[in-house]
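Student: build me a structure from this.
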Amino acid sequence: MITPAYCLTMARYNAWQNGCLRRALSGLSPAALTEDRGAFFGSLLATANHLIWADALWLSRLTGTPVPEGGGPRGLTLCPTFATWSAERFRLDGQLLLWAEKVPALALTGSLEWTASTGERHVRPLGQVLMHLFNHQIHHRGQIHAMLTAAGIPTEDTDLLFLPEQGPWL
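Tutor: Model prediction:
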């Protein structure tokens, strides 16, 4: 269904777009970052923290690293400041890139098994899990982008076609 090249492209896209978000969010005050903007998770920082928590959770399932603490409402406050969020975001993007650089094609034909916080066991095709991971990132970054745009804060291009590593399009 998917290939190692797809995983690497999407991990690169994720890191690029999170870098764009870091630049857009970097000049905002703590009040602006935590202001309720009517989005699903409320604020820019809460939405960005949800992505941190979800990415760390999926990475733990993919790599066997410890499960992150604080699901649900606690996941929205994992990084209380822009500086802590930025550092953690950079670290997670690096971990995802390292994983994507090494994922073997054969692994992508298998399944991923995990136990949810409720104790329920799940088994899903790994390709489907990875599509979910990357789509989830795009979805919530889109919410952040919309909040920034509504606040009049300049944002960068989000089109995958302009991923810098892809080179010029003919």
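
Student: only C-alpha atoms from now on, for both contacts and neighbour counts.
Tutor: Will do.

Student: now do the strands in the protein.
Tutor: Assignment of strands within the chain using DSSP state E yields the ranges 111-115, 121-125.

Student: and the contacts of the first one?
Tutor: Just to be clear, that refers to strand 111-115. Identification of contacts with strand 111-115 by Cα atoms under 8 Å, 6 or more residues apart in numbering yields 61-62, 121-127, 129.

Student: next, the second sequence, to be compared with the first:
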Amino acid sequence: MDQFKELQLFVEVAETGSISRAAEAVELSISAASRYLISLEARLGVQLVRRTTRNLYLTEAGAEFHRRCKSILADLGEAEAVTREAVVRPSGVLRVTASLSFCMLHIAPMLPDFTARYPDITVDVVAAIGGRKGIRARLSVDLRQVVVNRVGIRHQPSRSESEPSCAHFWCLATAWFS
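Tutor: Below you'll find the model as predicted:
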């Protein structure tokens, strides 16, 4: 039999005082729950629960076993939660470069919420005014403004492209993971 399921069932029996409610809590049939409890007592060589026609009572050994099992199951649940969180919880450094205006208008307003949601991520923002060649090797994300006009795509908008026939877009130009 599954020892973990036996312990879960026993703790539920001790706390609810009922095999049927405990069976429902651990998703077993009543007969399977009875077999699990009998198997646990046989394996330990001690009676944990006194059964009457109307009630269940823990023996002295059952009360001590319940206390220890409850602690073990709580520790196991905590270990699982910590492990799950470590896998799901992102961490590290996110390096972003973009123009000064884009940083001020779009990135800066998002930073407080982002850092609150992902406290283990350090954000390194570089607000670039000129060329970015020297800092590219350290980047996670590089945002650039792209202008689309009737002729094609240009990476940097010129002053004459402010006319209505040009569309300005921000795009992810490069992504390196360092």
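
Student: got a TM-score for the two of them?
Tutor: Once superposed, the chains reach a TM-score of 0.26 (TM-score structural alignment, normalised by the length of the first structure), with 64 aligned residues with a Cα RMSD of 4.1 Å.

Student: before we move on, back to that, ranking the strands of the first structure by burial, who's on top?
Tutor: strand 111-115 (a mean of 14; mean count of other Cα atoms under 10 Å).

Student: what is the orientation angle of that one with strand 121-125?
Tutor: Taking axes from the mean of the first three to the mean of the last three Cα atoms, to 10 degrees, strand 111-115 of the first structure and strand 121-125 form an angle of 160 degrees between their directions.

Student: now do the host helix or strand of residue 98 of the second structure: which elements does it pack against?
Tutor: Element membership of residue 98 of the second structure [criterion: DSSP states H and E] is strand 92-99. Packing partners of strand 92-99 of the second structure (3 or more Cα pairs under 8 Å, 6 or more residues apart in numbering; DSSP states H and E): strand 121-128, strand 141-148.

Student: out of those strands, which one sits most buried?
Tutor: Most buried among those, counting by mean count of other Cα under 10 Å: strand 141-148, with a mean of 18.

Student: which helix or strand lies directly C-terminal to it?
Tutor: strand 153-154.

Student: quick check: next helix or strand after that following strand?
Tutor: strand 167-174.

Student: what residues of that following strand count as buried?
Tutor: residue 168 (16 or more other Cα atoms under 10 Å).

Student: by contact count, what packs against it?
Tutor: strand 141-148.

Student: A helix includes residue 71 of the second structure, no?
Tutor: Yes - using DSSP: H, G, I helix; E, B strand; the rest coil, the secondary structure at residue 71 of the second structure is a helix.

Student: any idea how far it is from residue 37 of the second structure?
Tutor: As judged by Cα to Cα, to the nearest Å, residue 71 of the second structure and residue 37 of the second structure stand 19 Å apart.

Student: before we move on, back to that, mind checking the helices and strands packed on strand 92-99 of the second structure for the one nearest to residue 6 of the second structure?
Tutor: strand 121-128 (41.1 Å; Cα to Cα).

Student: and the angle from the closest one to strand 92-99?
Tutor: Using the same axes, to 10 degrees: strand 121-128 of the second structure against strand 92-99 is 20 degrees.

Student: neighbours of residue 76 of the second structure, just the number please.
Tutor: 12 (other Cα atoms under 10 Å).

Student: still on that earlier bit, can I get the helices and strands packed on strand 92-99 of the second structure in TSV with distance to residue 75 of the second structure?
Tutor: Shown next, in TSV, are those (distance: least, Cα to Cα, whole Å):
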stretch	distance to residue 75 of the second structure
strand 121-128	28
strand 141-148	40
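
Student: who wins for proximity to residue 30 of the second structure among those strands?
Tutor: strand 121-128 (48.6 Å).

Student: and the closest one, what does it pack onto?
Tutor: Using 3+ Cα pairs under 8 Å, 6+ apart, strand 121-128 of the second structure is in contact with strand 92-99, helix 108-117.

Student: got the angle between that strand and helix 108-117?
Tutor: 170 degrees.

Student: what's stretch 19-35 of the second structure in contact with?
Tutor: With Cα under 8 Å, 6+ apart, stretch 19-35 of the second structure has contacts from 5, 8-10, 12-13, 16.

Student: and of these, the nearest to residue 113 of the second structure?
Tutor: Closest approach to residue 113 of the second structure among these (Cα to Cα): residue 8, at 39.7 Å.

Student: gap between residue 122 of the second structure and residue 116 of the second structure?
Tutor: 11 Å.

Student: now, the contacts of stretch 19-35 of the second structure that are in helices?
Tutor: With helices taken from DSSP state H, the overlap with the contacts of stretch 19-35 of the second structure comprises 5, 8-10, 12-13, 16.

Student: derive a PyMOL selection command for the buried subset of those residues.
Tutor: To isolate the buried members of those in PyMOL, using 16+ other Cα under 10 Å:
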select buried, resi 5+8+9+10+12+13
